[in-house]
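Q: turn this into a structure:
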Amino acid sequence: MKRVVAGVIILLLFGSVSYLYPKYQEKYEPPLRLHRLPPTLALEIMSLGNKELMAEIIFYNTEFYFGEKVGWRKETPELRRLYDALDKATDLDPYNMDCYYFAQGTLSWIKPAVPHLNRLLEKGLKYRTWDWYIPFFLAANYYFQLKKPAKAANYLKLASKLAPQNALFATLTARMFYEGNETEAGIAYLKSLIADTQNPILRKKFIRRLKALEAISFLEKAITEFQKKYDHKPKSLDDLVTVGIISHIPSDPYGGRFYLDKNGKVYTTSKLAEGWQKSKNDTNKN
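A: Presented below is the predicted three-dimensional model:
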């Protein structure tokens, strides 16, 4: 009986601490910042010839910051600072795949950040000539965010050449360039990222976006069914519920509301987006 009572007390204490500590942290601890790094040349001198080690330290510091900021504190990270850190880490060691993968996972969903991200990936492509991941990432960025399918096709062709055994490229190529189904291509792309990523924070972000795209795909298929049945597009998503094609409109994992635009395409008020925010103290990269 004493053990049961002790166990209950421990559970209550643990639950109380788990609930109260984040509130204490938010109120009394200073905000977690990712400090701006000195110019690459200064970092190279400071490394004393150990550029790869310095790059790895920068990467782990950046990953820790992101995990603490997003996973624990539930705060918006300083993504421009994060990009700057990864850019300088890859200046020191352009072969560091961790940096490229992490950059893709955190920045590829934010359209204003994609041109910066692509410059970083192009750097990796120049050195990691055997790696299919980098042209694969570039293809996705050009197709989904920059809407340049011809350029995306070139990178996807390179990725398939580097990994001819990967069946994913055939699926993506068909959906991107033959079927014209961007939503289904996005679902296939995210499933490949979820299968490969080992970072739990990034995995959670990928799964969240996957759920959003699956909801959009569900609505798109319902619209197609409505159009076949009534020979015109629905005026709103509520029409799909009214006629019984779907029982309810799915929720947006990003907190927005799905709706039809004037062309009958499914959108959401959240835009499935996160902010590419600039810190007040940020200036141009050294």
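
Q: CA atoms for contacts and neighbours, from now on please.
A: OK.

Q: what residues sit buried inside the lengthiest helix in the chain?
A: Within the chain, and with DSSP state H defining each element, the longest helix by residue count is helix 200-230. Taking 16 or more other CA atoms under 10 Å as the neighbour-count basis, helix 200-230 is seen to contain the buried residues 201-203, 206-217, 219-220, 222-223, 226.

Q: which strands and helices sit next to that helix?
A: Applying 3 or more CA pairs under 8 Å, 6 or more residues apart in numbering; DSSP states H and E, one finds that helix 200-230 contacts helix 182-196, helix 238-242, strand 266-268.

Q: please repeat the previous calculation with a cut-off of 10 Å.
A: Taking 3 or more CA pairs under 10 Å, 6 or more residues apart in numbering; DSSP states H and E as the contact definition, the neighbouring helices and strands of helix 200-230 are helix 51-66, helix 97-107, helix 182-196, helix 238-242, strand 258-260, strand 266-268.

Q: out of those, which is closest to residue 27?
A: The stretch from those with the least distance to residue 27 (CA to CA) is helix 51-66; that distance is 19.0 Å.

Q: relative to the whole chain's centre, how far out is the longest helix of the chain?
A: Taking the mean of its C-alpha atoms, helix 200-230 sits 17 Å from the chain's own mean (CA atoms, centre = their mean, to the nearest Å).

Q: run this one through as well so I can compare:
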Amino acid sequence: MRKFIIFSTLILGVTVSQYFFDFTRPKYSEVPPMLLPTQTIKLADLGLHSAASGLMWIQTIQNIFAPGTKYYLMLSEYLKMVNDLDSRFSYPYAFGVLVLPDLKFIDEAIEIGERGLREADSDWRIPYYLATTYHIYKHDRTNAIKYFDIAIRTANVPDSVKRIALNYGAVSDIRQQTKQIWISIYETSGDEIVRERARLYILHYEYIELLERASNIYKQKTGDYPDSLDKLVSGRILKEIPKDPFGFEYMIDSRGRVSIKIN
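A: Below you'll find the predicted structure:
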């Protein structure tokens, strides 16, 4: 009981200090939140590592994507700290595997996911998101199949996820397959950050599909695919070229296939 009261006081203190930090800091602060060594936190949490891990996770989600900051560059370090405090807390592993690759931490994401499979409570999202990372960012079909197979055999995996995993490779259009993976993630996640990321990817692929349908109409009218997307507007097929949700610039090839420019 004494431990609970002391730890509750600790949580209250952290919450109050966070409130005043949020209230007094500049709107667009570049100063990252302080990272305490894991051992220091363990000494202070009176043995309640799971509670400390949960509190650290809440603080991470609140701070890491604050507008105008670069806190996200520390996400892998925060996740490691959360996992060190409670290695069985499964969701931070899954979150890291899915979100870190977009921040250019692909290998770190895979390392976190593999650790989660070894140490965390069973969670189908860890192998499923690992498979997604290998498919999208590594273009590694072998490991994607490996982790999709693990996801299928994990308890409580949703039917929609199981269907995507079982049919992986059966769809010849890789882009369409990738879109279906993101749709399954959007439909099965309760995490606002994950759902928004998935929604943007779905929109990204839908815009590409829209542009390709428009280029096919252009060819039916003129006999050739447009040599630039602007002709879809000047030809009155589209009112405007949609803006990619990630800021990429679209381009079209001689076969009417739309892709993005990689700088």
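
Q: dump the helices and strands packed on helix 200-230 of the first structure to CSV, plus mean neighbour count and distance to residue 41 of the first structure.
A: Formatted as CSV, the entries for these read as follows, by neighbours: other CA atoms under 10 Å; distance: least, CA to CA, whole Å:
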stretch, mean neighbour count, distance to residue 41 of the first structure
helix 51-66, 18, 11
helix 97-107, 20, 19
helix 182-196, 17, 34
helix 238-242, 15, 59
strand 258-260, 19, 48
strand 266-268, 17, 44
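
Q: show me where the stretch 1-150 of the first structure has its helices.
A: 2-28, 40-46, 51-66, 79-92, 97-107, 114-127, 133-140, 149-162 (DSSP state H, counting those that start in this stretch).

Q: how much does the last one stray from the second structure?
A: Looking back up the chat, that one is helix 149-162 of the first structure. For helix 149-162 of the first structure, the mean distance to aligned residues of the second structure following superposition is 1.0 Å (mean CA distance after the TM-score superposition for the first structure).

Q: which elements pack onto whichever helix or strand comes after that helix?
A: Towards the C-terminus, the helix or strand next in line after helix 149-162 of the first structure, according to DSSP states H and E, is helix 168-173. Packed against helix 168-173 of the first structure by the contact rule (3+ CA pairs under 10 Å, 6+ apart) you find helix 149-162, helix 182-196.

Q: if you set the cut-off to 6 Å instead, what comes out?
A: Applying 3 or more CA pairs under 6 Å, 6 or more residues apart in numbering; DSSP states H and E, one finds that helix 168-173 of the first structure makes contact with no other helix or strand.

Q: ok, average deviation of that helix from the second structure?
A: After superposition onto the second structure, helix 168-173 of the first structure lies on average 3.7 Å away from the residues it aligns with, using mean CA distance after the TM-score superposition for the first structure.

Q: how about that helix: buried residues?
A: Residues of helix 168-173 of the first structure classed as buried by neighbour count (16+ other CA under 10 Å): 169, 172-173.

Q: quick one: neighbours of residue 264 of the first structure, just the number.
A: 15 (other CA atoms under 10 Å).

Q: so it belongs to a strand, correct?
A: No: looking at residue 264 of the first structure with DSSP: H, G, I helix; E, B strand; the rest coil, it is coil, so not inside a strand.

Q: related to what we said a few turns ago, out of the buried residues of helix 168-173 of the first structure, who's nearest residue 15 of the first structure?
A: Of all the buried residues of helix 168-173 of the first structure, the one with the least separation from residue 15 of the first structure (CA to CA) is residue 172, at 45.5 Å.

Q: out of the buried residues of helix 168-173 of the first structure, the closest to residue 250 of the first structure would be?
A: In terms of CA to CA, no member of the buried residues of helix 168-173 of the first structure lies closer to residue 250 of the first structure than residue 172, at 25.5 Å.

Q: distance of the closest residue to the closest one other than its chain neighbours from residue 230 of the first structure?
A: Counting by CA to CA, 6 or more residues apart in numbering, residue 185 is the residue found nearest to residue 172 of the first structure once chain neighbours are left out, at 5.6 Å. When CA to CA, to the nearest Å is the yardstick, residue 185 of the first structure and residue 230 of the first structure sit 28 Å from each other.

Q: the first structure: which residue goes with residue 159 of the second structure?
A: The alignment partner of residue 159 of the second structure in the first structure, by TM-score structural alignment, is residue 166.

Q: what about that match, how many residues nearby?
A: Around residue 166 of the first structure sit 13 other residues, with neighbours defined as other CA under 10 Å.

Q: related to what we said a few turns ago, counterpart of the residue nearest to residue 172 of the first structure over in the second structure?
A: Looking across to the second structure (by TM-score structural alignment), residue 185 of the first structure lines up with residue 177.

Q: residue 120 of the second structure touches residue 85, doesn't it?
A: No: the criterion here is CA atoms under 6 Å, and residue 120 of the second structure misses it with residue 85 at 11.9 Å.

Q: ok, these two, which is more surrounded?
A: Higher neighbour count among residue 120 of the second structure and residue 85: residue 85, with 23 against 20, using other CA under 10 Å.

Q: so what's the more buried one up against?
A: 49, 53 (CA atoms under 6 Å, 6 or more residues apart in numbering).

Q: and it, how far is that from residue 50 of the second structure?
A: Counting by CA to CA, the gap from residue 85 of the second structure to residue 50 of the second structure is 7 Å.

Q: circling back: would you format the buried residues of helix 168-173 of the first structure as a markdown table with distance to residue 117 of the first structure included?
A: As requested, those are arranged in a markdown table below (distance: CA to CA, whole Å):
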| residue | distance to residue 117 of the first structure |
| --- | --- |
| 169 | 22 |
| 172 | 21 |
| 173 | 22 |
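
Q: nearest to residue 247 of the first structure among those residues?
A: Within the buried residues of helix 168-173 of the first structure, the smallest distance to residue 247 of the first structure is 30.7 Å, found for residue 172 (CA to CA).

Q: from the buried residues of helix 168-173 of the first structure, pick the one nearest residue 161 of the first structure.
A: Minimum distance to residue 161 of the first structure across the buried residues of helix 168-173 of the first structure is 9.9 Å, recorded for residue 169 (CA to CA).

Q: quick one: map residue 60 of the first structure onto the second structure.
A: For residue 60 of the first structure, the aligned position in the second structure is occupied by residue 58, per TM-score structural alignment.
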